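Enquirer: the amino acid sequence is not available; the structure is as follows:
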């Protein structure tokens, strides 16, 4: 590869992103590091295609016939990536000019590192994420504090991350069937099991990413909670120790079963939160989605197990609840 050839393909997934995709592409055009931009336009019908065609950066565009979701679009883009690195970037995220070259330098400096997280900031300047931690019940949670090279996060937020292409492909790519949410935690977990490192993001203002968050999906909506709950359980079944996966699935099912009783006894001291993920119908749909996908999920668990160099229990003890 020529020394001046781009090292990274930045994959931007958009769906009806006409009101923010231009700002994202402007941010990429201002990067210090040369790169390729590949936009996956998930069958938008709001004029996004026209904006992409007119943007001076002239990004390459994949246009599926239907909305594949974030995970599905990332998976669809992967065969088109030929650079050593691939970045994922939300269409409502605007990277600072030093974002890409700073993350590339981190990966180049450590061949054992498969990914480096980004600092994501809200538009008001507060920090949204410095990577992702693994909770004691198997949720992925944003780390809002300052990043630390000596205490890296378990994983990364998929809204802005740089990955090394070879290990990403070797460890199974992106779980396209997730549609959206938890594809980042699942990917990070598989990389960890295979012995790869994930670096903390650089704490540099000129390398941060400003993220509007939820421009394409509505955090807190029933769909949001449905994808989150289903994909957390699928990730556990694919990656976690068997006892942990079975425990969390059983807990989810048991709580679903007792919710009607709790609502029937409002003075019992066990009030039910007024949130979509505590609605019995949504939880039943989540369980049905897990059951339907169980054969394929367990088959994937076997493949993940064949690729791992670390015990699932060791990874869980090292990272869960930290």
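Expert: Done, it's in. Only a predicted model underlies this, so the values are computations on that prediction, with no experimental measurement involved. Numbers count the residues shown, from 1 in each chain.

Enquirer: please count neighbours and contacts with C-alpha atoms only from this point.
Expert: Fine.

Enquirer: next structured bit after the helix or strand residue 169 falls within?
Expert: Using DSSP states H and E, residue 169 sits in helix 165-170. Heading C-terminal from helix 165-170, the first helix or strand you meet, by DSSP H and E, is helix 183-193.

Enquirer: what's the next secondary structure element after that following helix?
Expert: strand 197-199.

Enquirer: show residues contacting the next helix or strand after that next one.
Expert: Of the helices and strands lying after strand 197-199 in sequence (DSSP H and E), the nearest is strand 209-211. With C-alpha atoms under 8 Å, 6 or more residues apart in numbering as the test, strand 209-211 has contacts from 92-96, 99, 118-123, 125, 160.

Enquirer: check it against this one:
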């Protein structure tokens, strides 16, 4: 029996797979790994291309575009290996990339998920925005990484090459125990895309699992291949989903004050969009907050479930300070300058 399934979610990404699948095939020994493409109802030539050029790749053909979250949920329902890698279609893997994560999962049962070091495919000496060398958030829900704070991305000079416990790993390349993924509810399908992996990882961490970054495993990620950084749809999903994530996971004693401040911070972000002429993004922030208010009641049962199952309600990997203050007022723009205490 194979040990790990490398599941690549695809939607109209034929050209990306032609470019990046060869590295996955070359560096994933077939005696331990199966490569799976879960196709989200593509309308390009993805399926025909896979059949012709990658006949050894298993295909799960979904009937429509379920988004990142539900697409993976449906794909992992058909996975039988102990471990799964969620891998973006625009990721280049490197020799021996499977070794350190699989060894950790084999030997340390409390570890539920592992992220490799993620570098930028175009600027290969720099970290990649989505994940870098392991993810964290501050008390108000703003994500950051070892190697990336807001828009500032560091060069990889070996400064984060030590293994590290993290709050979240990037969905661009995330090793996870298949049974834990299913047992703990998988990705939130209501998110559709963006920040659903942070929500899942936060949930796992509060339920007593460990998540780690192991930089001995290295991959290169293009990033932004599905939605441009300034796309209003991306702005909407990021703001709405971040609010839903906070609502689902914050302990009761922190929720009200956090949400009160986030109200003002979100509209401050909208003002910045307005002053820079990004009017569609202004509307996206407004629509995101309106959508959150509409969904909050429906998410109450999930919040109650999370609070009931939490054994570690505010993990130490959450910065107890404001990242905005740390970054903009104190001028600390590198992860190594942050004091978590």
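Expert: Yes, it's here. Computed from a predicted structure; not experimentally measured.

Enquirer: give the aligned range of the helix holding residue 169 of structure 1 in structure 2.
Expert: Using TM-score structural alignment, helix 165-170 of structure 1 lines up with residues 178-183 of structure 2.

Enquirer: would you mind listing the buried residues in the matching stretch?
Expert: Within stretch 178-183 of structure 2, the residues that count as buried by 16 or more other C-alpha atoms under 10 Å are 178, 179, 180, 181.

Enquirer: how big is the offset of it relative to structure 1?
Expert: Stretch 178-183 of structure 2: mean distance to aligned residues in structure 1 after superposition is 2.1 Å, counting by mean C-alpha distance after the TM-score superposition for structure 1.

Enquirer: how about residue 299 of structure 2, what's its match in structure 1?
Expert: By TM-score structural alignment, residue 299 of structure 2 lines up with residue 297.

Enquirer: that match is in contact with residue 234, isn't it?
Expert: Yes: with contact defined as C-alpha atoms under 8 Å, residue 297 of structure 1 counts as touching residue 234 (6.9 Å).

Enquirer: between those two, which one's more packed in?
Expert: With neighbours defined as other C-alpha atoms under 10 Å, residue 297 of structure 1 and residue 234 compare such that residue 234 has more, 25 against 19.

Enquirer: quick check: residue 52 of structure 2 vs residue 39 of structure 2, distance?
Expert: From residue 52 of structure 2 across to residue 39 of structure 2, the span is 16 Å (C-alpha to C-alpha, to the nearest Å).

Enquirer: so if I had to pick from those two, which one is more boxed in?
Expert: Neighbours per residue, other C-alpha under 10 Å: of residue 52 of structure 2 and residue 39, the larger number sits with residue 39, 26 against 10.

Enquirer: which residue in structure 1 lines up with residue 22 of structure 2?
Expert: Under the alignment (TM-score structural alignment), residue 22 of structure 2 pairs with residue 26 of structure 1.

Enquirer: again, but for residue 245 of structure 2
Expert: So residue 245 of structure 2 corresponds to residue 235, using TM-score structural alignment.

Enquirer: same list (the contacts of strand 209-211 of structure 1) but as JSON lines, adding distance to residue 16 of structure 1 and neighbour count.
Expert: Below are the contacts of strand 209-211 of structure 1 laid out as JSON lines (distance: C-alpha to C-alpha, whole Å; neighbours: other C-alpha atoms under 10 Å):
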{"residue": "92", "distance to residue 16 of structure 1": "11", "neighbour count": "24"}
{"residue": "93", "distance to residue 16 of structure 1": "15", "neighbour count": "27"}
{"residue": "94", "distance to residue 16 of structure 1": "17", "neighbour count": "27"}
{"residue": "95", "distance to residue 16 of structure 1": "20", "neighbour count": "28"}
{"residue": "96", "distance to residue 16 of structure 1": "23", "neighbour count": "19"}
{"residue": "99", "distance to residue 16 of structure 1": "25", "neighbour count": "28"}
{"residue": "118", "distance to residue 16 of structure 1": "24", "neighbour count": "29"}
{"residue": "119", "distance to residue 16 of structure 1": "25", "neighbour count": "31"}
{"residue": "120", "distance to residue 16 of structure 1": "22", "neighbour count": "30"}
{"residue": "121", "distance to residue 16 of structure 1": "22", "neighbour count": "23"}
{"residue": "122", "distance to residue 16 of structure 1": "21", "neighbour count": "15"}
{"residue": "123", "distance to residue 16 of structure 1": "20", "neighbour count": "15"}
{"residue": "125", "distance to residue 16 of structure 1": "25", "neighbour count": "10"}
{"residue": "160", "distance to residue 16 of structure 1": "19", "neighbour count": "30"}
